[in-house]
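Enquirer: sharing a sequence plus its predicted fold:
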Amino acid sequence: MIRKAFLILCIFGIQIFVNAQEKSTIIDPPKLVVGIVVDQMRYDYLTRFYHRFGEHGFKRMMNEGFNCKNNHFNYVPTYTGPGHASIYTGTTPQNHGIISNHWYDKFSNKRVYCAGDPSVETVGLDSDLEKMSPHRMKTTTVADQNRLHTQLLGKTIGIAIKDRGAILPAGHTANAAYWFRGKEEGKWITSTYYRKDLPSWVTAFNASGKVQSYLKEWNTLYDINSYVESGDDKNTFESGYKGKETATFPYDLAMLKDQNEGYDIIKSSAYGNNLTADFAIAAIEGEQLGTDEITDFLTISFSSTDYVGHNFGVNSKEIEDTYLRLDKDLERIFAVLDSKVGKRKYTVFLTADHGAVHVPAYLKSVKIPAGYYDANAFKADIENFVASKFGSKNLIKNISNYQIFFDYDVLEKNNIRAQDLQEAVAHRVLQADQVDKVFTRTQLESSDYTTGIAALIQKGYNQKRSGDVIIVLDPATVRYSRTGSTHGTGLTYDTHAPLLFFGRGIKKGSTTRKTKITDIAPTISVLLGIAFPNGATGDVLSFVIE
């Protein structure tokens, strides 16, 4: 009897302790959450460049925080727009609706952009360009939920060189999202979706000359001979800049500016990340983020890693130098957060919106299967096949993003069943060289795939916005130039992305268990004690939270 009473008291005491722990997590959340997305960052950059990093950037997150080593995207396609939306909504394109960067809209019969919004005006630029908002994203983000939870008192600021990298993470209720307009302007801008004018700190930043200061020589941060983690500086697998004969260090950005879209050359160099970090630090100070007890949200996307990867490839010395410099930018940001917000008073997570493939031409040179896909020849073949079998080329309305869209008005007029056309086209597509798999609308809407590429396709398939036949190419086969890297597939070089948590409420440790990109938003929601994003399908990574 005494033992039983003692056991009850122990259980009761443990429950009180657990409840207290949960209560403290909810009552005392971080003052600021900083979400960092590194565009086109493969997981193996963490290990490949680890010994080159300093102690206070990537290594600080890895050694003081939690490292999810087997983190993957759980859908296709792996592009920037869907990536940023999925990270912050906690769900996939199947639900949030951002199925690509651009896609064919079957209802308006035109190509649309994931962040484009003709109903708003540009702020900070006298132009009809750059009209942007998150209106095409159907679900809320974790930043939205924080705003709702705090009665709109918690601020949200989104920052990226790419508009979609700033807008989609910040969500629908953000105080502002700022992106960089290069070309001839070289300014940080926003749209009337958020506000009617630029705040004084943004105006001051644009007038400071900071942007112009990066029109300088880009050379390696350290002796180029020490960059042994990369391929040769001079090779045939890189594009480089117009006006320079070889894609080799150094690059005189001021001299090359006029031949490379003006200030856009900063975007496609390592200095674009430096500029993003400068602006993020200005935002922390200008918006006084994390200075009261109500949680704020800062979303930062480092876009230049993607531009450099597309231009020079994932095995280039340029990409190595870009990450070594980014490591120092993270150190700068963390130092400001320590000073302005306070150590252990803020929480950071870092991930990527997708990975990237080695340059297929390089892979072929070392005998790894790879190739280049001729989309124009493919389109002509499919249209000719359909015309021959069904009597009309017009049955195919659009082919884009490895999807084939039918014209249902023409199908009805010719009394052709959509399923018959799907099956015929899918069979023809599968006969094509470099095509690995094909899925039809009927398959994706009537089956529940749980494993393999089929499951990834299904989670990226939006019933209303996606096409009627989905094409999967052979591994390392791309529609791209013969130089530089790209992405978009469900293979591990595109899906395996870093996931680091660091700061308040985060355990120290690591795991090799598989995690998903959609797990981030629910995990941060639990840390903050707020409702999940309204379309969230990811899981809570409870082993990450203290």
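Expert: It's in.
Enquirer: okay, CA-based contacts and neighbour counts for the rest of this
Expert: Fine.
Enquirer: for this protein, what's the longest helix?
Expert: helix 2-27 (DSSP state H).
Enquirer: next secondary structure after it?
Expert: strand 32-38 (DSSP states H and E).
Enquirer: residues in contact with that next one?
Expert: With contacts defined as Cα atoms under 8 Å, 6 or more residues apart in numbering, strand 32-38 is touched by 84, 289-290, 295-303, 305, 341, 345-353.
Enquirer: hmm, 6 Å instead?
Expert: 290, 295-302, 346-352 (Cα atoms under 6 Å, 6 or more residues apart in numbering).
Enquirer: equivalent analysis for stretch 41-61, please.
Expert: So stretch 41-61 is in contact with 327, 330-331, 352, 355, 496-498, 502, going by Cα under 6 Å, 6+ apart.
Enquirer: and those residues, which two are the farthest apart?
Expert: The span of those, defined through Cα to Cα, is set by Glu331 and His496 at 24.1 Å.
Enquirer: higher neighbour count, those two?
Expert: His496 (26 against 18; other Cα atoms under 10 Å).
Enquirer: put this beside the first:
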Amino acid sequence: MTMRRKFLLPFLMICLSVGSLRAQQAEKPKLVVMMVIDQMRGDYVGRYWDKFGDGGFKRIINGGYNNKNANYNFFPTYTAAGHASISTGSIPSLNGIVGNDWYDRNKKRSVYCTEDENVQTVGSKSIAGLQSPANLLTTTIGDELRLATNFRSKVIGIALKDRAAILTAGHNASGVYWFDESNGSFISSTYYTKTLPSWLTQFNDKKLTEQYLTEKWETLLPMAEYAKFATPDDVPYEGKFSGEQSPVFPHDIPSIRKKGNLGLIRSTPNGNRLTFDMAKAAIEGEALGSHETPDLLNVSFSSPDYIGHQFGPRSVEVADMYIRFDLQLQEFLEYLDKKVGKNNYVICISADHGAADNPNFLTDNKFPGGYGGHKLKDSLNIFLKDKFGIAPVTVFKNQQFYLDELAIINSKISQTDVVAAMKTYLLTKPYVLAAYDKEQIMVSGNPMGMLTMLQNGFFYHRCGDVNVVFNSGYLEGQSGTGTTHGSTYRYDTNVPMLWYGKGIKKDTDFSSVHVSDIAPTLSALLDIQPPSGNVGTVIQNIFK
């Protein structure tokens, strides 16, 4: 080999590599679909794997990238905070979404995460549309896509829950739509539009909600096949539908519907079916995936959360819903193949939080767990009244205590002493693991510790003065059925993170990633700037 060839060959290889990279960047997906499955624990895919078909979750996992160690890195793990983290690549301490609601000291009342009195409902006469992203303090991946393409890309948000649709789509979305139980339709607010698009009016006119509520909910498989991964059908850990004698199959949805409203659809698998229908209608109506610039469809499935809260994570109902969801997912993927093209879209699937086991189920099976915090605010005020002569705790929300600072000042008692006494009292409770004041949370922490999770979830103007952390397996309350979420524990923080489609590698990865890594990774895929409050890291291994 001549000296000239010796130096020319590496140069040509570099040129080819650069050219290939530029070609990959130029060939962006025509459509990105961000799917959030509300309350989907990280272990659910493996739990129901044997009952899934080949075209849904198995297609995505076998043909795409599976981050099996994805977690939230903040507390508390609630719906609004989870959706906001996915879309912003941020954490509550920066994007301001510290919970589904929080106490506003100035207004002296609880504030809902997306409430907005300055807008009106579009598509209904109800107040369900008085919502906007005004409380979200950073941009979303959709906002950045709109900016990067000079507003040519379309960004759509869809969910049964208003907060799920709004907080994933962002401030400058082309359209954001959520469910209104007063008329069974998808609506919006004047923040986003003055009138519903014609395609949505036509979709609403189909009255699919009423149609789906005429169907009984029966198990898809023989009952014996659920025994591998679910508790028996009739157990005391599950909540009943109104009018039912016991929480067992079949659930006579038409009869239950007579005693309630159209909102019942949320608590059935047909809520997912309706959401998939709406996603397809949006793709058709907005011609998503057919433009010169990439489009983004944010779809959140709220029914898994409603069903999980009512029946609990070990129930036949939750299992049956996910097996049905897998079939619905397969149908949706086949639709995308035909409508957008097999190599023209990318899907990312994750969840806004997980779920705890029912404490009664845990204790019945000799696991640690229980209930706590019942009337904790009242008992704490009684303790402080006896000690200091004042009862300054005004609110207990999101496992945080808010203090009446003016009452403490007028009493001429040091707030430091009050807070210290509160923490001492709280730690006497057998279900309390730790109690931190806001000064500790703001200045302390370590990269992997619980205190850092509290710090990441703490926004000074919206959070309380003392934060309490329950022991693993404990939920707030006296007793109950079903479950909830919100803790720092893995059952609440660990969620799926699945990638599939154009330019996505086939692999399974057990390395630690955070949900806040989704937005910067999608930004890299689309070659745009990540959201303004982004703290996540690009997951480089997912790319071919």
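Expert: Arrived safely. These numbers were taken from a predicted model, which means no experiment stands behind them.
Enquirer: got a TM-score for the two of them?
Expert: The TM-score (TM-score structural alignment, normalised by the length of structure 2) is 0.96; 541 aligned residues with a Cα RMSD of 1.6 Å.
Enquirer: re the thing from before, could I get the buried residue list for the longest helix of structure 1?
Expert: Neighbour-count burial for helix 2-27 of structure 1 flags 25-26 (criterion: 16 or more other Cα atoms under 10 Å).
Enquirer: looking at the contacts of stretch 41-61 of structure 1, spot the one nearest Leu527 of structure 1.
Expert: Phe502 (12.2 Å).
Enquirer: how many neighbouring residues does the closest one have?
Expert: Quick note: Phe502 of structure 1 (other Cα under 10 Å) scores 24 neighbours.
Enquirer: the closest residue to Val202 of structure 1 other than its chain neighbours: neighbour count?
Expert: Nearest residue to Val202 of structure 1 in three dimensions, chain neighbours excluded: Trp188, at 7.2 Å (Cα to Cα, 6 or more residues apart in numbering). A count of nearby residues for Trp188 of structure 1, using other Cα under 10 Å, gives 25.
Enquirer: residue in structure 2 matching Trp188 of structure 1?
Expert: Alignment note (TM-score structural alignment): Trp188 of structure 1 maps to Phe186 of structure 2.
Enquirer: run the chain-centre distance for the helix or strand harbouring that match.
Expert: Taking DSSP H and E as the criterion, Phe186 of structure 2 maps to strand 185-189. In terms of Cα atoms, centre = their mean, to the nearest Å, the centre of strand 185-189 of structure 2 is set 20 Å apart from its chain centre.
Enquirer: could you pull out the helices in the stretch 101-250 of structure 2 for me?
Expert: 141-148, 162-169, 198-204, 208-212 (DSSP state H, counting those that start in this stretch).
Enquirer: what would those look like in TSV with distance to Val122 of structure 2 and mean neighbour count?
Expert: Formatted as TSV, the helices of the stretch 101-250 of structure 2 follow (distance: least, Cα to Cα, whole Å; neighbours: other Cα atoms under 10 Å):
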stretch	distance to Val122 of structure 2	mean neighbour count
helix 141-148	22	24
helix 162-169	13	30
helix 198-204	11	15
helix 208-212	19	17
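Enquirer: among those, which comes closest to Gly477 of structure 2?
Expert: So among the helices of the stretch 101-250 of structure 2, helix 162-169 is nearest, using Cα to Cα, at 24.9 Å.
Enquirer: what sits against the closest residue to Tyr88 of structure 1 other than its chain neighbours?
Expert: In space, and not counting its chain neighbours, Tyr88 of structure 1 is closest to Thr141: 5.0 Å by Cα to Cα, 6+ apart. Going by Cα under 6 Å, 6+ apart, Thr141 of structure 1 touches 88-89, 171, 533.
Enquirer: and the furthest pair within the residues you listed?
Expert: Gly171 and Pro533 (10.4 Å).
Enquirer: and those two? which has more neighbours close in?
Expert: Gly171 (30 against 22).
Enquirer: so what's the more buried one up against?
Expert: Per Cα under 6 Å, 6+ apart, neighbours of Gly171 of structure 1: 141, 144.
Enquirer: distance of it from Asn462 of structure 1?
Expert: Applying Cα to Cα, to the nearest Å, the value for Gly171 of structure 1 to Asn462 of structure 1 is 20 Å.
Enquirer: many thanks, I have nothing further to ask.
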